[in-house]
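J.: here are the coordinates; sequence isn't available:
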């Protein structure tokens, strides 16, 4: 059993910086075409996610499960290859690896504190891994940057990733309200000209770390005072740490070992392809490590407030906790009975030809089925239900009532999703 979470275990967040981060999080000024924000896909109304299997990024319309793929020339050109993860407790000091494939981690390899896709071009001075990760969606073509020739940000990214950040920073610092807020919150910012992408990342990190902190669930009460859980949840907890062996990977106070495991999830979507591997597949950790033994392995997700963040899996293949538990119990049987209507993919007829094309590649399917790190466990229907009840006990009492929430307006004047 893990020890209780405490405030001291989290990176501190300056309230003034977090306030700037809250505004930036929902301000579309950070996106190439000024039409999408961080909050569009990590929305307060959807537990910090978007409720979709695969995200609808730049060019989409709306928020959450009702978000559409857009129309006309502005419509999306590609689905986001993976499910949008929530940020619950990402500010915990133990977090050292982020993203489904772990492509961002704490490291001194490049002299800036992180091993990241930006390599040595990631700037120094970022406060923590949350601040670092906040910068990458801004430069991702199908997430927030947009397509080449559409805007300066997207064009700069295609030269080199760090060429885009000064453009984004200038957009922010020329807005008087942002200039005033940054000058008040950061000692080193004397005038608006001093504002750079590091300040923006640190403000976003301060907000994310503070806003998505959660340690007030019934399970937390149990850890702190041994107050019994309801009987079904208690039985589920005993299964979780016993027969079902969930804690082998979902361990520690955040319910993640931050390691990578292959679960043989049903494959669909455009895949996270590499330049030399243009198949519509997702090889998971191997895409970052280039190690064959990492093929189809994905980072263990934390489980606090997991009941608020459906659908589940790195590609959102399973719509309910029950279906995800059943897959863990018997992956091959679960995959055999999985149907396409279980994936929540907003209609995009121009992309339908590739949505499930990978499933027609029998050799690739055999490789994915063979890469399996969990052994089947025989669970009864009532045991599955008890496990689901226990996972609900990880939901914080304030899970849907965050301390800062979504702002009604942002300094750019752009609409807030």
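T.: Structure received. The shown structure was predicted, so the numbers you read here are calculated from the model rather than taken from an experiment.
J.: from here on, contacts and neighbour counts on C-alpha atoms
T.: Will do.
J.: how about the nearest residue to residue 124, chain neighbours excluded?
T.: residue 112 (4.8 Å; Cα to Cα, 6 or more residues apart in numbering).
J.: residue 17 versus that neighbour, what's the distance?
T.: 21 Å (Cα to Cα, to the nearest Å).
J.: and residue 24, how far from residue 376?
T.: For residue 24, the distance to residue 376 - Cα to Cα - is 45 Å.
J.: can you name every helix or strand that the helix ranked longest in the chain contacts?
T.: Counting residues, the longest helix found in the chain (DSSP state H) is helix 197-211. Under the contact criterion of 3 or more Cα pairs under 8 Å, 6 or more residues apart in numbering; DSSP states H and E, helix 197-211 touches helix 15-25, helix 129-133, helix 165-173.
J.: select, out of the ones you listed, the one closest to residue 316.
T.: Proximity to residue 316 (Cα to Cα) singles out helix 129-133 among the helices and strands packed on helix 197-211, at 20.7 Å.
J.: and the next helix or strand past that closest one?
T.: Following helix 129-133 in sequence order, the next helix or strand is helix 152-157 (DSSP states H and E).
J.: second one coming, line it up with the first:
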């Protein structure tokens, strides 16, 4: 997700090179267990979707869609269909599926587009999350905490009310579903013994809780998708020949005239803050109880602060060239289009067309996919938060920035430690 406005006038220094010391260390046996769980549908309410259906390496660890097709859909990536009959999807996933690169970084302290998960002592379990005090203790990382929430999200993995015991428990209280999922996993003959082997404190399968499930998933994602070997990383480490001339010019613009690093700052290339970009609105949105159906106010939905209206978290940029489409709702299909929006948000909004969205056809949702755009009051509210443009750049300079963003792609992204298991059938 390349979604943070760069408007500062000055140039920043280049960040330090990322090294393995910048990342949490995870147990490889736990990662191997998490690898299987990540691709298995056992963690979904109706056993019909896995984490990998929305975060697949073939699509840069996303799904190649602006807004995903979750529980009830069929297939993978842009070819995923919305299902049929009573099990078909009821709505699209409200926001774009983010890539999973470098989520084991030590300095990472906030997740989700609206930042509704962060490290905190507020609830006594290490995190400020939608589960508040009901989030279990013992999670090994922010990434492990994050892994718990898609499992209990109705349209992502849990399913619709009346379909299974998982969603029923969620509607009672969010943490009531996790023990059911943990039991489902630990009584499976494939997994019980693996938990005993992977976790020193687990002596019998009956001791497995959702904490071990989440910790295994986190171990896998962190081990599988740590990426610090891009040409840019080699350049930062001292190899001044690692970038092409176009990429180096783009880097100079990124950290100079274009000031992209005013938000994409530091070794992780994010300030981990929230910025309103004025992206074109569409889709169901992630609404609050009292919001119109299609509205998405971004960070304000978590903070309840007006200054956070329509603001979304600055993403990290490693492997960004692999993770199209771009923006919190996947509004733009190319990096060039996303860069141009940063430079002139008002103009980009004016020429944006619904066909730019990567949305598989869903006949029963067609009437609502873009209905927000006909709400004049809401469009006027959003327009007030459209930021000013960045510096005027020539087409050649934009191309150079895009070339630099391409230099953030790891050289071994197609050689992960584990890979897609042969048994995974989307």
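T.: Structure's in. What do you need? Because the structure is predicted, anything quoted here is derived from the model rather than measured.
J.: if we can go back for a sec, which of residue 24 and residue 376 of structure 1 has more neighbours?
T.: residue 24 (26 against 15; other Cα atoms under 10 Å).
J.: so the longest helix of structure 1 corresponds to what in structure 2?
T.: Mapped onto structure 2 using TM-score structural alignment, helix 197-211 of structure 1 covers residues 210-224.
J.: tell me roughly how far that stretch lies from structure 1 on average.
T.: Superposed on structure 1, stretch 210-224 of structure 2 shows a mean distance of 0.4 Å to its aligned residues (mean Cα distance after the TM-score superposition for structure 1).
J.: need the residues that contact that stretch.
T.: Defining contact as Cα atoms under 8 Å, 6 or more residues apart in numbering, one finds that stretch 210-224 of structure 2 is touched by 26-28, 30-35, 37-38, 100-104, 136-141, 143-145, 147-148, 178-179, 181-182, 195, 199, 416-419.
J.: do stretch 352-366 of structure 2 as well
T.: Applying Cα under 8 Å, 6+ apart, the set of residues contacting stretch 352-366 of structure 2 is 64-67, 78-82, 91, 280, 325, 330-333, 370.
J.: looking at residue 112 and residue 17 of structure 1, which has the bigger crowd around it?
T.: residue 17 (22 against 18).
J.: which residue lines up with that one in structure 2?
T.: Aligned by TM-score structural alignment, residue 17 of structure 1 pairs with residue 30 of structure 2.
J.: so how many other residues sit close to the counterpart of residue 262 of structure 2 in structure 1?
T.: Aligned by TM-score structural alignment, residue 262 of structure 2 pairs with residue 248 of structure 1. As a burial measure, residue 248 of structure 1 scores 15 neighbours (other Cα under 10 Å).
J.: cool, residue 393 of structure 1 as well?
T.: Residue 393 of structure 1: 26 neighbours (other Cα under 10 Å).
J.: does residue 76 of structure 1 touch residue 68 like I think?
T.: No. Residue 76 of structure 1 is beyond contact range of residue 68, at 9.3 Å (criterion: Cα atoms under 8 Å).
J.: ok, the two, which is more surrounded?
T.: Higher neighbour count among residue 76 of structure 1 and residue 68: residue 76, with 25 against 20, using other Cα under 10 Å.
J.: between residue 76 and residue 68 of structure 1, which contacts overlap?
T.: Common contact partners of residue 76 of structure 1 and residue 68 (Cα under 8 Å, 6+ apart): 56, 60.
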